[in-house]
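# Predicted coordinates and the sequence they were generated for:
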Amino acid sequence: MADQAAVIVGVDASEGSLRAVRWAAHEAARRGADLRLFHACVVDPGDEAEPLPEHVTRRTRHAAKIARTAAPGVEVDVHVELGLAVDLLLAASGTAPLIVLGSHGLGGLRGALTGSVTLRVAAAAHCPVVVFRGQAGPQGPVVVGVDSSPASEEALRFAVDAAVARGVPLVVAHAGRQQVPSIEPDQQAEDRRELGELVAGLAHEHPDLDVTARVVEDREPARVLMAVAPDAQLIVVGSRGRGPVAGAVLGSTGNDLLARSACPVAVVH
């Protein structure tokens, strides 16, 4: 068994959750952690008189096989609980180092771009949440969006660790402020100076890490993060708090990324 708490990945009937399982297995291996496959069930898994439905058993066994094939050295266990997926995952987030979810399923709304459970967990979890979307290219960089908020600082730490662990470049992106033309050049210069100092500090702390800074003048930060490195394997953003309404907490940037990103997105509180 690994020394640290297990990475948790949600398992349901969606194909997206199985792709998330593969990603989570590789991530657990990078961290030297165990992997816990989580499934919320409406039948009490502890009630011997009510055995687990066959489709639940079949689904979780298949997911476990995928995880063990993807990362043979990782200890994998299946955890089935009675209750609502959101409540159970949020409770588990208090001790988990990371939760990984597919972008659909887990009780998501039919036709929605991102499942409702995924949005609510990403918004309110106590640990980082990775929403597996699109493709995670093995050679692409890690991209992180930064501003002046404490949430941005946490996101940056997560992104640095992710890039170092993968041995790939880190792109630090900032959506510059668009103001009236008479003062915009000064603000652009200030944005670039602050970002340059940040990247210089990272380069000093991590001399083997290839760090690139990008300031892009755009009113839509999500568009900036998706555009600065189209081959990114992970985009990292900070979340400013926790609350019951996903959109109010993640904001437009987080919501847009979870709906449109071509690669996995990490939301860091």
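Sure, I can see it.
# use CA for all of it now, contacts and neighbours both
Will do.
# and Val172, helix, strand or coil?
Here Val172 is strand, with the state taken from DSSP: H, G, I helix; E, B strand; the rest coil.
# Identify the residues contacting it.
143-146, 199, 211-214 (CA atoms under 8 Å, 6 or more residues apart in numbering).
# So which of the residues you listed belong to helices?
Counting by DSSP state H, the part of the contacts of Val172 found in helices is Val199.
# In a markdown table: the contacts of Val172, plus distance to Ala159.
Shown next, in a markdown table, are these (distance: CA to CA, whole Å):
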| residue | distance to Ala159 |
| --- | --- |
| Val143 | 7 |
| Val144 | 6 |
| Gly145 | 9 |
| Val146 | 11 |
| Val199 | 13 |
| Val211 | 11 |
| Thr212 | 13 |
| Ala213 | 13 |
| Arg214 | 15 |
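# between the contacts of Val172, which is nearest Pro221?
Gly145 (7.9 Å; CA to CA).
# State the distance from the closest one to Met226.
10 Å (CA to CA, to the nearest Å).
# dump the residue contacts of Ala67.
Going by CA under 8 Å, 6+ apart, the list of residues near Ala67 reads 21-22, 25, 76.
# What is the nearest of those to Leu98?
Ala25 (11.8 Å).
# For the closest one, the count of nearby residues, please.
If you count neighbours by other CA atoms under 10 Å, Ala25 ends up with 32.
# Am I right that it sits in a helix?
Yes. Under three-state DSSP, Ala25 sits within a helix.
# these two touch, right, it and Val74?
Yes. Counting by CA atoms under 8 Å, Val74 is a contact partner of Ala25 at 7.2 Å.
# does Ile235 count as helix, strand or coil?
strand.
# and the next element down the chain from the regular element (helix or strand) spanning Ala28?
For Ala28, the host element (DSSP states H and E) is helix 15-31. Once the chain leaves helix 15-31, the next helix or strand it forms, by DSSP H and E, is strand 35-41.
# Check it against this one:
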Amino acid sequence: MLAGVDGSAEAATAALWAAGEAALRGAPLRLVAVVASGDNSQARDIVRAAGEWCRREHREIDVAEEVVRGFPPAELVRESVDAQLVVVGSRGRGAVAETLLGSVSKAVAERASCPAVVVPRCRTSFALGPVVLGVADPPLGSATVAFAFAEAALRSTSLLAVHVWRPVAGRHSRIEAETRATPSAVDDVRSGLAVDLADWTTKYPDVQPDLDIRYGEPAEELCRAASSAQLLVLGHRGTVFGFGSVARGVLHRADCPVVIVGETHHGEDVAFFDERRRADERQDRQDADSAP
């Protein structure tokens, strides 16, 4: 289990959530702080404080603390190769803290080589509720579904598979568009979803999924469905262009931890990270030049 820490409250919440997951799985936890440049002493203090907090709350787990040098998203993605999960907070320190989703969180969620979890700061208790699986059209691949079923089984909780019927774009009103989602069409979607999940119920007999077909804006409806969930699981067909608007919207709005499961994990995209690093360096120089 890998968690990135940077001294922010969001990262501290994510680290504590990761510690709970490590305890649930009987796995060790690695806390990693990435330093781009300068003295490592502050980073060592940050990762040490996070480690003490995690040990205090979960005494049964082994916690390792590490400070590494490099470009934060690139290093966390590189470290994710050997992790069960990589866990980050929804925002970090610096300029990105002014946005709802930090650049490090977004990059890790898009490019990690294992399932990536983005933990919001606004909720600190995740003990109850189902695992919610967002089902796209066409259905997602097996990695996402397998992860959702395994998590529901691990937590001895229910699984809610949610498919959102998106409004039809164009000049039609919402009412006119909604009539296109006829009862027979909705039944067809529900039946198809049940068939897609049937094999997984054989593998996980203790997990009998509920099916929820909704109509509306997908990110909004998924967040509503997951308002009391332990996890919201989404798939990501990895490309160098990142993920789509639904995943971005969910990561901005969700009140529960969101797991992004890559169907085609591709690890570090060197060109992407090199460009991001150069952009950060340019911004640092501009900030230094404008400082009084």
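In hand now; what should we look at? Quick caveat, the model's predicted, so the values are computed rather than measured.
# what's the TM-score here?
Here the TM-score for the pair of chains, by TM-score structural alignment, normalised by the length of the first structure, is 0.85; 251 aligned residues with a CA RMSD of 2.1 Å.
# Report the set of residues contacting both of Ala25 and Val74 of the first structure.
In contact with both Ala25 of the first structure and Val74: 35, 68, using CA under 8 Å, 6+ apart.
# Alignment lookup: Arg31 of the first structure to the second structure.
Using TM-score structural alignment as the criterion, Arg31 of the first structure maps onto Arg25 of the second structure.
# Most neighbours out of the contacts of Val172 of the first structure, which is it?
Going by other CA under 10 Å, Val143 tops the contacts of Val172 of the first structure with 32 neighbours.
# Residue in the second structure paired with that one?
Using TM-score structural alignment, Val143 of the first structure lines up with Val132 in the second structure.
# Residue in the first structure paired with Pro72 of the second structure?
Pro72 of the second structure maps onto Ala85 in the first structure, by TM-score structural alignment.
# burial measure for the residue nearest to that match when sequence neighbours are not counted, as a count.
The shortest distance from Ala85 of the first structure to any non-neighbouring residue, by CA to CA, 6 or more residues apart in numbering, is to Ala40 (5.2 Å). Neighbours of Ala40 of the first structure under the rule other CA under 10 Å: 24.
# check contacts around Ala40 of the first structure.
Counted by CA under 8 Å, 6+ apart, Ala40 of the first structure has contacts 80-85, 88.
# Swap in 6 Å and give it another go.
For Ala40 of the first structure, the contacting residues are 80-82, 85, by CA atoms under 6 Å, 6 or more residues apart in numbering.
# Sort out which of these are buried, if you could.
Buried subset of the contacts of Ala40 of the first structure (neighbour count, 16 or more other CA atoms under 10 Å): 80-81, 85.
# What are the buried residues along stretch 196-203 of the second structure?
Neighbour count says stretch 196-203 of the second structure has 197, 200 buried, by 16+ other CA under 10 Å.
# of all the contacts of Ala67 of the first structure, which two lie farthest apart?
Arg22 and Val76 (11.9 Å).
# With neighbour numbers in mind, choose between these two.
Neighbours per residue (other CA under 10 Å) separate Arg22 of the first structure from Val76, with Val76 holding more: 22 against 19.
# Give me the distance from stretch 234-249 of the second structure to the chain's centre.
11 Å (CA atoms, centre = their mean, to the nearest Å).
# what do you get for stretch 182-189 of the first structure?
Centre-to-centre, stretch 182-189 of the first structure and its host chain are 33 Å apart (CA atoms, centre = their mean).
# in terms of contact count, name the helices or strands touching the helix or strand harbouring Asp77 of the first structure.
In the assignment (DSSP H and E), Asp77 of the first structure maps to strand 76-82. Strand 76-82 of the first structure sits against strand 35-41, with contacts defined as 3 or more CA pairs under 6 Å, 6 or more residues apart in numbering; DSSP states H and E.
# before we move on, the earlier item: could you single out the nearest of the contacts of Ala40 of the first structure to His55 of the first structure?
Val80 (12.8 Å).
# The second structure: helices as residue ranges?
Going by DSSP H, the second structure shows helices at 9-25, 41-57, 72-79, 103-111, 142-155, 174-178, 183-203, 218-225, 245-253, 270-290.
# I'd like those helices as CSV, with distance to Ala3 of the second structure appended.
Shown next, in CSV, are the helices of the second structure (distance: least, CA to CA, whole Å):
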stretch, distance to Ala3 of the second structure
helix 9-25, 6
helix 41-57, 10
helix 72-79, 9
helix 103-111, 11
helix 142-155, 18
helix 174-178, 42
helix 183-203, 29
helix 218-225, 24
helix 245-253, 17
helix 270-290, 19
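# Tell me which of these lies nearest to Ser125 of the second structure.
Closest approach to Ser125 of the second structure among the helices of the second structure is made by helix 9-25 (8.8 Å; CA to CA).
# contacting residues around the closest one?
3, 5, 28, 54, 61, 88-89, 119, 121.
# which of these has the most neighbours?
Val88 leads these on contacts (other CA under 10 Å) with 33 neighbours.
# now Val121 of the first structure: how far from Thr114 of the first structure?
12 Å.
# Report the separation between the residue of the first structure positioned farthest from its centre and His174 of the first structure.
Residue farthest from the centre of the first structure, counting by CA atoms, centre = their mean, is Ser182 at 38.9 Å. Look at Ser182 of the first structure and His174 of the first structure: by CA to CA, they are 21 Å apart.
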